[in-house]
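>>> would you be able to build a 3D model of this:
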Amino acid sequence: MKSPILLWIVKLVAVVILVQTLFFKFSGAEESVFIFTKLGIEPYGRIGSGVVELIASILILIPRTTLVGALLGLGTMLGAIFSHLFVLGIEVKNDGGELFTLAIITLLCCAFLIFHNKNKIPDLLRFKI
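From the prediction side, this is the model:
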């Protein structure tokens, strides 16, 4: 890809969505507590996923670690999407499917970043001591 502007827009969309949800997870907002209680992993799942999303956000912004951050983000969003599809439902507490939509958008952004950095995947697989 030749456009660094598009790349940064995709990075920022993913990071803004990931960081925006952190406030709700870390503050113990009613909707977050409801979600993770229904999943049976409250409070550790809520706080743990928040920590993973924070780490992914930071890594996505650093060009050298974008691939690792995008992989973390993709994995986290897959978990969120599967939770919506199999446990929570698309709509949670009358949100109109907003959380599900944000998870899909973030997943697509992370997938784009992984595709853009696919040439770095072999470097991740090399074990260095």
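>>> make it CA atoms for all contacts and neighbour counts henceforth
Noted.
>>> check contacts around Ile21.
If you look again at residue 21, you'll see it is Thr, not Ile. Gly50 (CA atoms under 8 Å, 6 or more residues apart in numbering).
>>> the structure of the following sequence is requested for comparison with the preceding one:
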Amino acid sequence: MRYIPHILAIFASMIFIDSLRFKFTDHPNTQEIFNRLDVWAGSLGAQGLFAHTGLFSQYVIGSAELVASALLLLGILPALRRLQAIGALIGLGVMSGAISFHLFTPLGTDPNNDGGLLFVMAVCVWLSCATLIVWRRKQLANVLRGICKAVFSA
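Below you'll find the model as predicted:
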């Protein structure tokens, strides 16, 4: 039981890190996904939201995944457990967005004709991060308490 959080953190990090080679090299599969999302956003009046320099570009999302991975892996060290909770929270946020866009936009669950593997992996990472948040809830509460204390004590 004590190794379950480490396994979940390594699994989520492996998926995130593997996806970076697509996002950071402007792979055609990534271009297809983000272009499709940008066209959809443009139809709603948010042109460029998913473009290369957009607020939710492949580089911004990839950077969030990289930070989440680093925190998840650093959290394996006993002195840095709280970082794993923060990494899981970031990962949950990124994957919540990914799953929502797969389900509720023209992107669909199989944008690259991979049999839905990209969507399934997003769900698996989401479940891993959600489980880690529950597992590390005390550390996360302490971090959030410390942030609130620092912000509101002035």
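>>> TM-score for the pair, please.
With the length set by TM-score structural alignment, normalised by the length of structure 1, the two chains reach a TM-score of 0.93; 127 aligned residues with a CA RMSD of 1.2 Å.
>>> now do the buried residues in the strand or helix carrying Gly97 of structure 2.
If you go by DSSP states H and E, Gly97 of structure 2 is part of helix 81-104. Neighbour counts over helix 81-104 of structure 2 (16 or more other CA atoms under 10 Å) mark 81-96, 98-99, 101-102 as buried.
>>> next secondary structure after that helix?
Next along from helix 81-104 of structure 2, by DSSP H and E: helix 117-135.
>>> now do the following helix or strand past that following helix: distance to the chain's middle.
As assigned by DSSP H and E, the chain's next helix or strand after helix 117-135 of structure 2 is helix 137-152. Taking CA atoms, centre = their mean, to the nearest Å, the mean C-alpha location of helix 137-152 of structure 2 is offset from the chain mean by 21 Å.
>>> which outside residues touch helix 137-152 of structure 2?
With CA under 8 Å, 6+ apart, helix 137-152 of structure 2 has contacts from 81-82, 85-86, 133.
>>> right, and Leu118 of structure 2 touches Gly108 too?
No - contact criterion CA atoms under 8 Å: Leu118 of structure 2 and Gly108 do not qualify, at 10.6 Å.
>>> neighbour count: those two, which is higher?
Remark: of Leu118 of structure 2 and Gly108, Leu118 carries more neighbours, 20 against 16, as counted by other CA atoms under 10 Å.
>>> cheers, nothing more for now.
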